[in-house]
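1. The sequence and its predicted three-dimensional model are supplied below.
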Amino acid sequence: MELKDIQNLIKFVAKSGASEVKLEMEDIKITIKTGSEKTETTIVQQAPMGMPQMQIPSQAAATSSVETHVAGTEKKDEASNYIEIKSPIIGTFYRKPSPDKPVFVEVGDTVSPDTVVCIVEAMKLFNEIESEVSGKIVKILVEDGTPIEFGQPLFLVDPS
């Protein structure tokens, strides 16, 4: 198994929402554990005689913690009187119902409770995310097609 395959497996597990995945093959044993803010990967390979075993740290953990830190900084600066629409699940964020359709909402659009604002794909299921507040969309905090976490702010809404 190559490093690229392992990295793809880490990304898949992070997107799927699974808390732990173990993979054992003839010469390799991989355990991937995910937590609320941290992804840990342990890889043990049978090395040729005389060579030490190796652990490869997860790149997904470093990426997600950096993204969380940046989003947290923006939230403190701009969200003083705005309401956040947060993700209720882990998955991939999409602004459109399909590639050839228009986006659900744009900055400046007015939303009310039960207005569909986006779709989150989790394990090949597309879940419509509805606004739970009334107001005007001020900012879209997530890029289309990016992985998101549970509770991650997606939109800022001005309730006035």
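-> Thanks, I have the structure now. None of the values given here were measured: they were computed from a predicted structure.
2. CA only for contacts and neighbour counts going forward, please
-> Noted.
3. For the longest helix along the chain, name the packing helices and strands.
-> The residue-count maximum for a helix in the chain (DSSP state H) belongs to helix 59-78. Applying 3 or more C-alpha pairs under 8 Å, 6 or more residues apart in numbering; DSSP states H and E, one finds that helix 59-78 contacts helix 3-16, strand 39-45.
4. Just after the longest one, pick out the following helix or strand.
-> Sequence-wise, the next helix or strand downstream of helix 3-16 (DSSP states H and E) is strand 20-24.
5. Okay, angle between the helix or strand just after that following strand and strand 20-24 too, please.
-> For strand 20-24, the following helix or strand on the C-terminal side (DSSP H and E) is strand 28-34. Strand 28-34 and strand 20-24 are oriented at 180 degrees to each other (axes from the mean of the first three to the mean of the last three C-alpha atoms, to 10 degrees).
6. Tell me the buried residues in strand 28-34?
-> 30, 32-34 (16 or more other C-alpha atoms under 10 Å).
7. next one: stretch 151-160
-> Those would be 152-159, for stretch 151-160 by 16+ other C-alpha under 10 Å.
8. Put this next to the first one:
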Amino acid sequence: MDIKEIQNLIKFVAKSGASEVKLEMDDIKITIRTGSDSDTTIVHQVPAAQLPPQPVVSAAPVAEAPVAPAAAATPAASEDSKYITIKSPIIGTFYRKPAPDKPLFVEVGQTIGEGDVLCVIEAMKLFNEIESEVSGKIVKILVDDSSPVEFDQPLFLVDPS
């Protein structure tokens, strides 16, 4: 199972409202949990040799969490609207450097082009390079180094002009 399939599974679980989904395949077991008291999704990968037999997929309904009313638009929000937001394509740990002794991928004020590596996100012991899909100038880095990130969480603001 590749990262795209896992991302699609997480999206499906989030939209379905299920509180927990377990998927067991030949060599991996994935458990995705969501809760009304927290908006986190947890994905575990365990070698199948260590697992007792379980049902392939189980889901339990969960009550909808109340949605907070949208905040009134502020001048800062209208300023940010001219920027492009680069979001995390996966859940994992955000790193600004390829290794502890290496320089940062990008810094605020740096001009980037399409295909430039902006960061890496570690997911299940795999380091995924996140490349820019736009050209522009980095205006703001929205996540601290070595921080956990969620799927679709904003990472960078880019000025395309």
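-> That came in fine, so what should we check first? All figures in this text were calculated on a predicted structure; none of them were measured in a lab.
9. can you redo the buried residues of stretch 151-160 of structure 1 as CSV with distance to Glu106 of structure 1 and secondary structure?
-> Shown next, in CSV, are the buried residues of stretch 151-160 of structure 1 (distance: C-alpha to C-alpha, whole Å; DSSP: H, G, I helix; E, B strand; the rest coil):
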residue, distance to Glu106 of structure 1, secondary structure
Gln152, 19, coil
Pro153, 16, strand
Leu154, 12, strand
Phe155, 10, strand
Leu156, 11, strand
Val157, 11, strand
Asp158, 13, strand
Pro159, 16, coil
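10. Can you tell me which of these is closest to Lys38 of structure 1?
-> Taking C-alpha to C-alpha as the measure, Gln152 is the one of the buried residues of stretch 151-160 of structure 1 closest to Lys38 of structure 1, at 14.4 Å.
11. Please report the distance of the closest one from Gln59 of structure 1.
-> 20 Å (C-alpha to C-alpha, to the nearest Å).
12. try Val103 of structure 1
-> Counting by C-alpha to C-alpha, the gap from Val103 of structure 1 to Gln59 of structure 1 is 31 Å.
13. Pro160 of structure 2 is in contact with Val134, isn't it?
-> Yes: counting by C-alpha atoms under 8 Å, Val134 is a contact partner of Pro160 of structure 2 at 7.3 Å.
14. what's the nearest residue to Ala22 of structure 1 if we skip its chain neighbours?
-> One correction, residue 22 of structure 1 is Lys, not Ala. By the measure of C-alpha to C-alpha, 6 or more residues apart in numbering, the closest residue to Lys22 of structure 1 outside its immediate chain neighbours is Thr31, 4.4 Å from it.
15. Tell me the counterpart of Val142 of structure 1 in structure 2.
-> Residue pairing (TM-score structural alignment): Val142 of structure 1 is matched to Val143 of structure 2.
16. Which residue ranges of structure 2 form helices?
-> Counting by DSSP H, the helices of structure 2 are 3-16, 75-80.
17. contacting residues for the nearest residue to Gly35 of structure 2 once chain neighbours are set aside?
-> In this structure, Gly35 of structure 2 finds its nearest non-sequential neighbour in Ser19, 5.8 Å apart by C-alpha to C-alpha, 6+ apart. With contacts defined as C-alpha atoms under 8 Å, 6 or more residues apart in numbering, Ser19 of structure 2 is in contact with 33-35, 59-62.
18. Equivalent analysis for Val138 of structure 1, please.
-> Counted by C-alpha under 8 Å, 6+ apart, Val138 of structure 1 has contacts 107-108, 155-158.
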